[in-house]
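Colleague: how does the following fold in three dimensions:
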Amino acid sequence: MASCNVMRGSKNGLEVKIRQEKNPELLDIDGDVCHHIHNASKKFCEPFKYYVEGLFNDVFNDHRWSVDLRELLQEVCSLLNISFTVSERFISHRWLSCYDCALSSLRLWDAYQVFYFGFMTKEDMAFYLSEMIAIFRKHDVSLAAKERLKQIWKLNGSKNMTNDGKKRKKHIISKVIFQAKKSILTLSFYQSVLPLLKSYVVLFQSKQPMVHILADRQEQLFRDFISCYVKQEEILNKTPSQLKTMPLTEDNGQFLKEKEMFVGNKAGHILKNTNTADSIALNFRRQVSTANIVICGDSQMITNGQTLDL
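Modeller: Alright, predicted model coming up:
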């Protein structure tokens, strides 16, 4: 059943009422496996301090009620030859929505940088102008398009905003421009790893009964996740019962080195071209390691036909 309080509450939930009034011999009621996966996604993202999730909310709210801003962003996308879509909404009780938001954000990233450049101070604009020029070259922006983008920057710079609007712009500029590498690393990691959970949810949200493949798919999901940070020789040929008892929260030589853990191609490329002593890179690798340990440590396989309690 669903895991909301009205169903699973410890005092007046439906499960408690069934045990008290109808079936005291009831052994177990489990929550919706898709809800488990969303909860697992939240745990997985916790080590990253919800950094990009805050960005998702800020961008969505920035354009939700401001039709003029949304239209200007759409025009920026057109000038950069980027396909425009309305910003995805992050839904905290469906945490895997952060995967869709990450995909959308990465696709629109250059447009976000160019658009919010116009809200920066003159000093910051002068400092980051070279990055805008690099984006223009990347997208082969015409001279006429460059002139129009300059006009859009002036429009954004002269826009009257509420205090909340000003704070929101500062938050977005910080994550999209000032701390772009930190944001891109996290977004790229989400893009590469969360599809493992997303595909599972999509499969078990289908209309057809899928209970006959539930145990197999949960075992495969578990194997895929621990493969991100555990040496392959520690996983191969192990039975579900052996996987259940594997030490996954403390490194006894079975973990990969942090620099060898799976982060995805794009994040891996950024890290490869970043100084190994870079504080952002070091912190990101620690967060990746912690995220893997948190989700796998809490999701040891329960064998003998029972579900994987993510």
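Colleague: only C-alpha atoms from now on, for both contacts and neighbour counts.
Modeller: Will do.
Colleague: grab the nearest non-local neighbour of F60.
Modeller: Of all residues not flanking F60 in the chain, S87 sits nearest, at 5.5 Å (CA to CA, 6 or more residues apart in numbering).
Colleague: I have a second one here; can you model it like the first so I can compare?
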Amino acid sequence: MYRKEISLILNLPASSPQRGFVPHRWLSAYDGSMATHAMMPAYKELYYGYLSTADKELYREPLELMYTKYNVNQAARARIKVVQEELNRKGMTPQGRERKKRVCQKLWHEETTTVLQLSIYMGCSGYSQGGSQTLVRKLHDRQLELFLAFLAFFVKAEHITQATDLQIVDLGGHLLVDILQL
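Modeller: I've put the predicted structure just below:
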């Protein structure tokens, strides 16, 4: 209810969040990723109330920038603050507190990493939208081609062309270790 209210204030789609699993093929998680990405500002608003006092001070400026970006007026800001306080006053189990802490960590402290990982996942999952001729296979083939081109700089071609997939991966791993030791 609060998430939907904040979504409406921010003029975001008020879709229901996806659960931690998708009941069918993993590639169908693309839609869940897109919805989560679109809802990130609403999630950040909700979970801001669970931050420590020091963290609230630290993230006050990004919160204000979000209000400006989404044209949130003073009355709506006051309502969001009331929602945050109400949620923070609710009694929680130790597991609930830990979950809130983990979510705050991902939304606020590790925002760049979280958005990057979500974006990569959405990008790779988007390759699955090719119907019967899935583009995931094309992505795999392109990655293999790129990796083999890289290996060709360091290994004779006949060693690469005669190797199995497992041998190529092993060879690449050994090569990477050697390069890192230089």
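Colleague: what does the TM-score come to for these two?
Modeller: Once superposed, the chains reach a TM-score of 0.74 (TM-score structural alignment, normalised by the length of structure 2), with 156 aligned residues with a CA RMSD of 2.8 Å.
Colleague: which SS class is the residue nearest to F60 of structure 1?
Modeller: Following DSSP: H, G, I helix; E, B strand; the rest coil, the label given to S87 of structure 1 is coil.
Colleague: then the one 4 residues further on?
Modeller: Secondary structure assignment for I91 of structure 1 (three-state DSSP): coil.
Colleague: neighbours of R148 of structure 1, how many?
Modeller: Using other CA atoms under 10 Å, the number of residues around R148 of structure 1 comes to 15.
Colleague: and it, what's its match in structure 2?
Modeller: Aligned counterpart of R148 of structure 1 in structure 2: R79 (TM-score structural alignment).
Colleague: which SSE is that match in?
Modeller: helix 74-89 (DSSP states H and E).
Colleague: and the contacts of that helix?
Modeller: 2, 6, 9, 45-50, 67 (CA atoms under 8 Å, 6 or more residues apart in numbering).
Colleague: quick one: the helix or strand following it aligns where in structure 1?
Modeller: Downstream of helix 74-89 of structure 2, the next assigned helix or strand under DSSP H and E is helix 94-104. With TM-score structural alignment applied, helix 94-104 of structure 2 matches the range 163-173 in structure 1.
Colleague: in the matching stretch, which residues are buried?
Modeller: Buried residues in stretch 163-173 of structure 1, counted by 16 or more other CA atoms under 10 Å: 168-173.
Colleague: out of these, who's nearest L55 of structure 1?
Modeller: Proximity of those to L55 of structure 1, judged by CA to CA, is greatest for I172, which lies at 6.2 Å.
Colleague: surely that closest one touches F60?
Modeller: No. Using CA atoms under 8 Å, I172 of structure 1 is not in contact with F60; the gap is 10.7 Å.
Colleague: circling back: for the helix holding R79 of structure 2, give me the average deviation versus structure 1.
Modeller: Its aligned residues in structure 1 lie a mean 1.1 Å from helix 74-89 of structure 2 after superposition (mean CA distance after the TM-score superposition for structure 1).
Colleague: chain center to that helix, what's the gap?
Modeller: Distance, stretch centre to chain centre, for helix 74-89 of structure 2: 26 Å (CA atoms, centre = their mean, to the nearest Å).
Colleague: if we can go back for a sec, which one of the buried residues of stretch 163-173 of structure 1 is nearest to D124 of structure 1?
Modeller: I173 (10.5 Å).
Colleague: how about that closest one, nearest residue that isn't a chain neighbour?
Modeller: Leaving aside its chain neighbours, I173 of structure 1 sits nearest to Y116 (6.4 Å; criterion: CA to CA, 6+ apart).
Colleague: one step back: okay, now the residue mapped onto the residue nearest to F60 of structure 1 from structure 2: neighbour count?
Modeller: Using TM-score structural alignment as the criterion, S87 of structure 1 maps onto P17 of structure 2. When neighbours are defined as other CA under 10 Å, P17 of structure 2 has 13 of them.
Colleague: wait, P17 of structure 2 touches T36, no?
Modeller: Yes. P17 of structure 2 is within contact range of T36, at 6.7 Å (criterion: CA under 8 Å).
Colleague: could you say which helix or strand contains P62 of structure 2?
Modeller: For P62 of structure 2, the host element (DSSP H and E) is helix 60-69.
Colleague: how distant is that helix from the center of its chain?
Modeller: 21 Å.
Colleague: mind listing what's buried in that helix?
Modeller: Result for helix 60-69 of structure 2 [16+ other CA under 10 Å]: buried residues 63, 66-67.
Colleague: now that helix against helix 74-89, angle please.
Modeller: Between helix 60-69 of structure 2 and helix 74-89, the angle comes out at 130 degrees (axes from the mean of the first three to the mean of the last three CA atoms, to 10 degrees).
Colleague: distance from helix 60-69 of structure 2 to structure 1 after superposition?
Modeller: Counting by mean CA distance after the TM-score superposition for structure 1, helix 60-69 of structure 2 comes out at 0.7 Å.
Colleague: so F222 of structure 1 makes contact with I295?
Modeller: No. Contact criterion CA under 8 Å: F222 of structure 1 and I295 do not qualify, at 9.7 Å.
Colleague: looking at structure 1, name the residue matched to Y48 of structure 2.
Modeller: By TM-score structural alignment, Y48 of structure 2 lines up with F117.
Colleague: who's in contact with that match?
Modeller: F117 of structure 1 touches 125, 153, 173, counting by CA under 8 Å, 6+ apart.
Colleague: before we move on, back to that, the buried residues of helix 60-69 of structure 2 into TSV, with extra columns for distance to M122 of structure 2?
Modeller: Listed next are the buried residues of helix 60-69 of structure 2 as TSV, based on distance: CA to CA, whole Å:
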residue	distance to M122 of structure 2
L63	25
M66	23
Y67	26
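Colleague: pull the longest helix from structure 2.
Modeller: Identified as the longest helix of structure 2 according to DSSP state H is helix 29-48.
Colleague: how far does the helix or strand following that helix sit from the chain's center?
Modeller: Next helix or strand after helix 29-48 of structure 2 toward the C-terminus (DSSP H and E): helix 53-58. When distances are taken as CA atoms, centre = their mean, helix 53-58 of structure 2 is centred 23 Å away from the chain's centroid.
Colleague: identify the residues contacting helix 53-58 of structure 2?
Modeller: Contact with helix 53-58 of structure 2 is made by 48-49, as judged by CA under 8 Å, 6+ apart.
Colleague: excluding sequence neighbours, find me the nearest residue to F56 of structure 1.
Modeller: Excluding the flanking residues, the one nearest F56 of structure 1 by CA to CA, 6+ apart is F90, at 6.3 Å.
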